[in-house]
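> let's see this in three dimensions:
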Amino acid sequence: MAAMLGGGKNRLAEFVANPRRAVWVLSLPVMAGMAIQTLYNIIDMIFVGRLGGDALAALTFNMPISFFAMGVAFGLGAGATSVIARYIGADDKTSADNAAEHALLVGLGTGALFVTGAVVFKVQILDLLGADGEVLSLGTEYFETVAFGFLFQILNVSFSAVMGGEGDTRTPLALQGSGTLVNMLLDPIFIFSLGMGVRGAALATVISQALVLVTFIGYVFVRKGTYVQFHFRDFQPSARIAADILRVGLPASVSMVIMSVGGMFYNRIVSAFGAHAVAGLGIGGRMDALFFLPVFALATSQVTLVGMFVGANRVDLIRSTVKYTVLRAEVFAIVIGISFWVFAPQLAAWFTHEPRIIDIAVGYIRVICCAFPFLAVGIVCGRVFQGLGSGMPGLLLTSLRIVLISVPLAWTLTHHFGYGLQAVWISFAISGLFTSILAVTWVHLRLRRVELEVAMTRA
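Got it, this is the predicted structure:
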């Protein structure tokens, strides 16, 4: 750990010397961390699935709520990562330190706000999403417990974002991964041994996230293991730094909120077909994570690398790095998509033994896997914009995909033309196709503009 002290500048030199290697240095720890988290989500769903279809549906209704909270945190975290990376690239450590302090304070305020809102409006939120009867009761039982963990989770994301900005993705992997393993151990104890059911699953999550936060605090403030340092006694609010973080973070957060709200609308649309349909969607959503795992990890590397290269005035490295990353993401998308298509029934059977739910999940998987190559391109391109210090393109692309295409199309096909669940899944795929084409074109034009600006400056 001590070797990490002062390592931010050394990482920049390494990344400039070998950008392709840097993609994997940054993305592999993220990939491993997401793999552990995905494994937990799958195991968690399997455990809850043993409690019955209503419990599965209750957990599914909670998924977009958690995604909403974490989406805001990850969005603001992306802003912090981008800003810190650009300051380190420009050799401005004072501003990098100040940006890290801003990031933690924003995370603290955001976490407190979400806990308060969740505790006060828990029943109204689930009712709005379409939960009723036993599903509403179980969903509330889960939500009112897991909500207290939002503060811990959001602060953990803030710490991870700061470390990501200086090019350290290994430490967050170790700390977050250990928490996930604790969660996996506590799940069966609380759910079955102590007979707590869905509340036990929520409590296991809260305890594990609290332990992760304690380890982050110890590493950053006691061991001082980060390149950026925190000096809260001398903290000076900076409108410039705050605006720089929000320029990327606010649109990124709104994008994640739109995706979360979109998920809520999807649940609402699908709930018209019954609790089995919602449970099938939940299983499909958990399996989606196996695709998003490597693609998001590769895309995350672009925020740090593009940010550092811009700060260091090495824009000549950006285009080749982005192209390399997109092609590798496509390989993952195609391989995973084919595997999902072939083994969909077997994968769905991991979560439940109810044939109706399995059939619905298989239908979802076999449609959405066809969109994986298009979604991969859009995800990587969105992170490139964040690295460049611009969050609006990602927001506009997300709005187009969900607000203007996917949700309206799914609603129209099912409620006005009487089509079934397959129409909802097809709406997902169509929206991914259109936005990926636009994303590639937009990134190409934006990079060309950046290259021209640098060329004019040097001339």
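> use CA for all of it now, contacts and neighbours both
Noted.
> any idea how far the strand or helix carrying residue 182 is from the middle of the chain?
Per DSSP states H and E, residue 182 falls inside helix 170-188. Centroid separation between helix 170-188 and its chain, computed with C-alpha atoms, centre = their mean, to the nearest Å, is 17 Å.
> right, and the helix or strand after it?
helix 197-217.
> what comes up buried for the helix holding residue 182?
170-173, 175-180, 182-184, 186-188 (16 or more other C-alpha atoms under 10 Å).
> and for stretch 436-455?
So for stretch 436-455, counting by 16+ other C-alpha under 10 Å, buried means 436, 439-440, 442-443, 447, 450-451.
> I'd like to know which of the residues you listed is nearest to residue 319.
Ranked by distance to residue 319 (C-alpha to C-alpha), the buried residues of stretch 436-455 are led by residue 447 at 7.0 Å.
> residue 272 - how many residues pack around it?
14 (other C-alpha atoms under 10 Å).
> where's it relative to residue 266, distance?
Look at residue 272 and residue 266: by C-alpha to C-alpha, to the nearest Å, they are 10 Å apart.
> next one: residue 434
Distance, residue 434 to residue 266, by C-alpha to C-alpha: 19 Å.
> do the same with residue 260
10 Å.
> other SSEs contacting the host helix or strand of residue 33?
Element membership for residue 33 (DSSP H and E) is helix 19-49. Packed against helix 19-49 by the contact rule (3 or more C-alpha pairs under 8 Å, 6 or more residues apart in numbering; DSSP states H and E) you find helix 7-17, helix 53-89, helix 170-188, helix 197-217, helix 275-311, helix 318-348.
> ranking these by burial, who's on top?
Highest mean neighbour count of the helices and strands packed on helix 19-49: helix 53-89, a mean of 27 (counted as mean count of other C-alpha atoms under 10 Å).
> which strands or helices does that one pack on?
Against helix 53-89 (3+ C-alpha pairs under 8 Å, 6+ apart) you get helix 7-17, helix 19-49, helix 93-129, helix 133-146, helix 150-165, helix 239-271, helix 275-311, helix 372-387.
> let's have the helices and strands packed on helix 19-49 in CSV, adding distance to residue 393.
Converted to CSV, those look like this (distance: least, C-alpha to C-alpha, whole Å):
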stretch, distance to residue 393
helix 7-17, 26
helix 53-89, 14
helix 170-188, 28
helix 197-217, 32
helix 275-311, 14
helix 318-348, 16
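> which one of these lies closest to residue 419?
Between residue 419 and the helices and strands packed on helix 19-49, the shortest gap by C-alpha to C-alpha is with helix 275-311, which sits at 14.2 Å.
> and the angle from that closest one to helix 133-146?
30 degrees (axes from the mean of the first three to the mean of the last three C-alpha atoms, to 10 degrees).
> how far off centre is helix 275-311?
So, by C-alpha atoms, centre = their mean, the centroid of helix 275-311 is 6 Å from its chain's centroid.
> also this sequence, please, to line up against the first:
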Amino acid sequence: MAEELTGGVRTLLGDPKKAVLKLSGPMIVGMLVQSLYNIVDGIWVAGLGSDALAAVGLFFPVFMVILSLASGLGVGGSSAISRKVGARDKEMADSAAAHTLVVGLLIGISLSGLTFPFLREIFSWIGAEGRIVHLVVGYARVLVGGAVVLVFSNIAGGILRGEGDTRRAMHAMILGAGLNMVLDPIFIYKLKMEVVGAAWATLTSVCVTSALMIFWLFVRRNTYVDIKFSSFKFDGKMVREILRVGIPSSFAQLSMSLAMFILNIMIVKVGGTDGIAVLTSAWRILMLGMVPLHGIAMGVTAVTGAAYGAKNIDKLNVGYLYGIKAGFAVELAIATLVFILAPQLSHLFTYSKGAAHISGDLIDALRWLVWFVPGVPFGRLTSAMFQGIGRGENALAVTILRTVVMQASFCYLFGIWLGFGILGIWWGIVLGNLTAAAVSFAWGRLTVQKLRLQSGLLGYQRA
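So this is what the prediction gives:
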């Protein structure tokens, strides 16, 4: 290939084990910083009182839709680019990047145009009343109006990941989260903008991050993909290839919100509001513990995508299985730590007099729930592999199987039907997730075997 290869592309085309580790590390760091920002942002908003917290909470479902679409398109674009990189087809990699941006910008503009005029009606319908309507509409106008920037930022990050440049993707994530943490108290309190200030802090930080991405992609132009809209030609096949992964990825994220909604209904039935408090607190801890897994998943998607594009199924298999082994080792270590430190972790959420009475229940919940965590890599990384090879519908099916079908079914069986109460819910979450992980992993292995037979490739090549 005549084109000069970047370090990220050389990583993608090299040893799959090293590639998974090298690509995952920066994403784990970036996502941990973003998780820290989410906590800090909540603390600053909490200082404004319960009405401000309620306003942000009411906007959350709308924000989830925007983020799900944005990150889904980022995954779709990343997958398409990595496959073209693996196939050594730079022209099509450039096309995939350009089409991802065009589709994303159109969706971002459409989201703003269709929802912005009706924000007050939307939140009134959801249930906002009085002062809270005013607060949530003011907050939403900023972020919905800037939806195109939020979408662009996610897509640009996906383009960098697709060509193996996770280090710069990490730098952008850290810049955005760090700037947001600095701007929050300034906008909210110093400038007396209150809850609207939190929205402006978020949008401003995303704008700065987007400006950095624009500099890398269009000014400095030292990325592998070269995006030139002057020669852009619409390719319906390319758009379908991107959306085949992107749309299911978006729906997969939304399905997790649906799963939590179903879980909350069952928890309220058997454990009341205290049960919700216990689940919410335990879930925050467990989700933070799974951040490394999501970073590994991004690496697996890129590596398996490049291997699939190169028609090297043995290399794909090595990257997929190594990702699972690494994910299992990391999550088992985290699960063990959470089990041991459950009393100390519980204290973070139950130190006040009003919450102290749920401390014992939270410790029990952590020590039960933590054991589904080591099984998650088998399903999550199978989903990542499916995304890498362009089978987004399979990835969506894996997520729905885990979150909606198995988890909900086992929770209902043990918690309600067999009458074990909230303990049965914990059992259901563990057994449902582990069962789904086993089924998903078997499906992933079968898929790789079929790909190997179809390709006729026998040997694993290191390049």
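> follow-up on the earlier one: and of the buried residues of stretch 436-455 of the first structure, the nearest to residue 327 of the first structure?
Ranked by distance to residue 327 of the first structure (C-alpha to C-alpha), these are led by residue 440 at 12.3 Å.
> which non-adjacent residue is nearest the closest one?
Leaving aside its chain neighbours, residue 440 of the first structure sits nearest to residue 381 (6.7 Å; criterion: C-alpha to C-alpha, 6 or more residues apart in numbering).
> do the same with residue 433 of the first structure
Leaving out its chain neighbours, the residue that sits closest to residue 433 of the first structure by C-alpha to C-alpha, 6+ apart is residue 374, at 5.4 Å.
> run a quick neighbour tally on the one you found.
Residue 374 of the first structure: 23 neighbours (other C-alpha under 10 Å).
> list the contacts for it?
Residue 374 of the first structure sits next to 432-433, 436-437 when contact means C-alpha atoms under 8 Å, 6 or more residues apart in numbering.
> how about 6 Å then?
432-433, 436 (C-alpha atoms under 6 Å, 6 or more residues apart in numbering).
> any idea what residue 312 of the second structure aligns with in the first structure?
Taking TM-score structural alignment, the alignment pairs residue 312 of the second structure with residue 314 from the first structure.
> so its match versus residue 410 of the first structure, what's the distance?
Residue 314 of the first structure is 44 Å from residue 410 of the first structure, by C-alpha to C-alpha.
> of these two, who's got more company?
residue 410 (25 against 15).
> with the second structure superposed, average distance for whatever helix or strand the more buried one lives in?
Secondary structure from DSSP H and E places residue 410 of the first structure in helix 407-411. Superposing on the second structure and averaging over aligned pairs (mean C-alpha distance after the TM-score superposition for the first structure), helix 407-411 of the first structure comes out at 5.9 Å.
> so for that helix, what gets flagged as buried?
407, 409-411.
> helices and strands around that helix, which ones?
helix 421-458 (3 or more C-alpha pairs under 6 Å, 6 or more residues apart in numbering; DSSP states H and E).
> between helix 372-387 and the helix it packs on, find me the angle.
40 degrees.
> chain center to helix 421-458 of the first structure: distance?
So, by C-alpha atoms, centre = their mean, the centroid of helix 421-458 of the first structure is 19 Å from its chain's centroid.
> and the angle for that helix with helix 239-271?
Orientation check (the same axes, to 10 degrees): helix 421-458 of the first structure against helix 239-271 gives 160 degrees.
> redo the helices and strands packed on helix 53-89 of the first structure as TSV? Include distance to residue 209 of the first structure.
Shown next, in TSV, are these (distance: least, C-alpha to C-alpha, whole Å):
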stretch	distance to residue 209 of the first structure
helix 7-17	27
helix 19-49	12
helix 93-129	13
helix 133-146	10
helix 150-165	6
helix 239-271	21
helix 275-311	20
helix 372-387	26
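> so which of those helices gets nearest residue 359 of the first structure?
When those are ranked by proximity to residue 359 of the first structure (C-alpha to C-alpha), helix 275-311 comes first, at 7.9 Å.
> and that closest one, what does it pack onto?
On a contact count with 3+ C-alpha pairs under 6 Å, 6+ apart, helix 275-311 of the first structure meets helix 19-49, helix 53-89, helix 355-368, helix 372-387.
> of all those, which one comes closest to residue 230 of the first structure?
Short answer: helix 53-89, nearest of those by C-alpha to C-alpha, at 13.0 Å.
> mean distance, that closest one to its aligned residues in the second structure?
Helix 53-89 of the first structure sits 2.8 Å off on average (mean C-alpha distance after the TM-score superposition for the first structure).
> cool, and stretch 319-335 of the first structure?
Looks like 1.5 Å for stretch 319-335 of the first structure (mean C-alpha distance after the TM-score superposition for the first structure).
> and what of stretch 24-32 of the first structure?
For stretch 24-32 of the first structure, the mean deviation from the second structure after alignment is 0.9 Å (mean C-alpha distance after the TM-score superposition for the first structure).
> go on, stretch 244-257 of the first structure?
Relative to the second structure, stretch 244-257 of the first structure is 1.9 Å off (mean C-alpha distance after the TM-score superposition for the first structure).
> next: stretch 112-127 of the first structure.
Mean for stretch 112-127 of the first structure is 4.5 Å (mean C-alpha distance after the TM-score superposition for the first structure).
> from the chain's centre, how far out does that stretch sit?
Worked out by C-alpha atoms, centre = their mean, stretch 112-127 of the first structure lies 21 Å from the chain centre.
> and stretch 269-284 of the first structure, by the same measure?
In terms of C-alpha atoms, centre = their mean, the centre of stretch 269-284 of the first structure is found 22 Å from the chain centre.
> and the contacts of it?
With C-alpha under 6 Å, 6+ apart, stretch 269-284 of the first structure has contacts from 56-57, 60, 357, 360-361, 365.
> now swap in stretch 393-411 of the second structure and tell me
By C-alpha under 6 Å, 6+ apart, stretch 393-411 of the second structure touches 248, 252, 259, 383, 386, 425, 428-429, 432-433, 436.
> any idea how far residue 437 of the first structure is from the residue nearest to residue 440 of the first structure?
11 Å.
> what does residue 233 of the first structure correspond to in the second structure?
Using TM-score structural alignment, residue 233 of the first structure lines up with residue 230 in the second structure.
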